[in-house]
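Asks: when you get a sec, could you give me coordinates for this:
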Amino acid sequence: MVFAIICLGGLTLLVLIFESHWTSENGHHHSRQSHKNASRGNGCWLTEDFEVVKDCAPCTDFELASKSEPACIASGFKEILHCSISGKVLRGCDRVTWIDERNFWTFEALMFLAGIFSYSVVYVRQKMLDQEMLQRIQKQLARGV
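Replies: Presented below is the predicted three-dimensional model:
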């Protein structure tokens, strides 16, 4: 049973790694997003072919405080695009992939450590209970019961 659980856990991790790799390559190079993502490039990604030059990243504290970049105002994240006609533009984006991935793996590591800790506590407690039971049996045998 433990072997099956370990195999399923390994298979799950393998699927997550492959999925992460495939979605990062085939992600959002020609996606069409709504007008809510303001930028200085007048929405050229809606009408022109574009390529993502720099993936979604958090805006700096200065950009957020000064509101100098319209792309940063709505979500706090920006990505740099190169439109075929308009050139380089900034576009707001919803999520930063690497932050989400880091948070996921941090959560997984914490849950793994919590599982190991829980297992350790149960193991130690079981050993203590087994020892108490052996002592009771030895006392009963010594009394001749």
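Asks: when you work out contacts or count neighbours from here on, use the C-alpha atoms and nothing else.
Replies: OK.
Asks: what about the strands in this protein?
Replies: 50-58, 77-83, 87-92 (DSSP state E).
Asks: can you put these in JSON lines and add distance to Thr23 and mean neighbour count?
Replies: Converted to JSON lines, the strands of the chain look like this (distance: least, CA to CA, whole Å; neighbours: other CA atoms under 10 Å):
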{"stretch": "strand 50-58", "distance to Thr23": "13", "mean neighbour count": "18"}
{"stretch": "strand 77-83", "distance to Thr23": "17", "mean neighbour count": "22"}
{"stretch": "strand 87-92", "distance to Thr23": "19", "mean neighbour count": "21"}
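Asks: next, the second sequence, to be compared with the first:
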Amino acid sequence: MIESCSKRRMLLAVTFLGGLTSLVLVVESHWTNGSKKTYPETLLRNNSVLSSCWLKEEYEIVEPCHLCNAFEINSLSVPACLLTHYKEVINCNTSGRVQRSCDRVAWIEERNFWIFEGLMLVLGSVSITAVFTRQKILDHRVLRRLQRQLASGV
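Replies: Just a heads-up that it's a prediction; the model follows:
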């Protein structure tokens, strides 16, 4: 079935599917809400229990999730950095200001995704160019061989 499609139809199909994929990604990114995450009730690390006031109290995010610096990770001074190397500062109503471990930063993940997609687009374009160039070279060789055979009278 795919062999019977012309190059123009294949290009239109690939373009349509690429556009549909982009549309789905944009719509999904607007519909999903990644801020609602569940955290373990207590995080055990080196026999110390981290505060988990955000599970029991109302809280406000003071600093959004960001990467811990090398000193905080290597010195083990911030227990929230040990688990994921990312932390966010929250202010619980009664317990006060605490730090908790969080997943990766959303905008970094999105940036890495788009970098990957761009690289795949470039790689695909280079591959398509190589295939079409190789096909032209092979077609030219066959044409020259036919011309030589016709010229020699075979």
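Asks: wait, which of the strands of the first structure is closest to Phe112 of the first structure?
Replies: Among the strands of the first structure, the nearest to Phe112 of the first structure by CA to CA is strand 50-58 (28.7 Å).
Asks: what span of the second structure lines up against that closest one?
Replies: Mapping strand 50-58 of the first structure onto the second structure (TM-score structural alignment) gives residues 59-67.
Asks: Thr106 of the first structure corresponds to which position in the second structure?
Replies: Per TM-score structural alignment, Thr106 of the first structure is aligned with Ile115.
Asks: mean shift between whichever helix in the first structure runs longest and the second structure?
Replies: Ranked by number of residues, the top helix in the first structure under DSSP state H is helix 97-143. Taking mean CA distance after the TM-score superposition for the first structure, the mean distance separating helix 97-143 of the first structure from the aligned residues in the second structure is 1.4 Å.
Asks: distance of Gly9 of the first structure from Glu101 of the first structure?
Replies: Separation of Gly9 of the first structure from Glu101 of the first structure (CA to CA, to the nearest Å) stands at 18 Å.
Asks: just Arg32 of the first structure next, same as before
Replies: In this view, Arg32 of the first structure and Glu101 of the first structure are 23 Å apart by CA to CA.
Asks: could you do Cys93 of the first structure as well?
Replies: In terms of CA to CA, Cys93 of the first structure sits 16 Å off from Glu101 of the first structure.
Asks: of these two, who's got more company?
Replies: Shown here are Cys93 of the first structure and Glu101; by other CA atoms under 10 Å, Cys93 has more neighbours (23 against 12).
Asks: so what does that one match up with in the second structure?
Replies: Using TM-score structural alignment, Cys93 of the first structure sits opposite Cys102 in the second structure.
Asks: and what of Ala74 of the first structure?
Replies: So, by TM-score structural alignment, Ala74 of the first structure is matched to Leu83.
Asks: isn't its match up against Ser101?
Replies: Yes: contact status for Leu83 of the second structure versus Ser101: in contact at 6.6 Å, counting by CA atoms under 8 Å.
Asks: contacts only, for the spatially closest residue to Lys78 of the first structure that is not a sequence neighbour.
Replies: Nearest residue to Lys78 of the first structure, sequence neighbours excluded (CA to CA, 6 or more residues apart in numbering): Gly92, at 4.4 Å. Gly92 of the first structure sits next to 37-39, 70-72, 74-79 when contact means CA atoms under 8 Å, 6 or more residues apart in numbering.
Asks: before we move on, the earlier item: how deep is the match of Thr106 of the first structure tucked in, by neighbour count?
Replies: Each residue near Ile115 of the second structure was counted by other CA under 10 Å, and the total is 12.
Asks: do the same with the one 10 residues further on
Replies: Residues near Ser125 of the second structure, counting by other CA under 10 Å, number 12.
Asks: circling back: how far apart are the match of strand 50-58 of the first structure and its match in the first structure?
Replies: Relative to the first structure, stretch 59-67 of the second structure is 2.3 Å off (mean CA distance after the TM-score superposition for the first structure).
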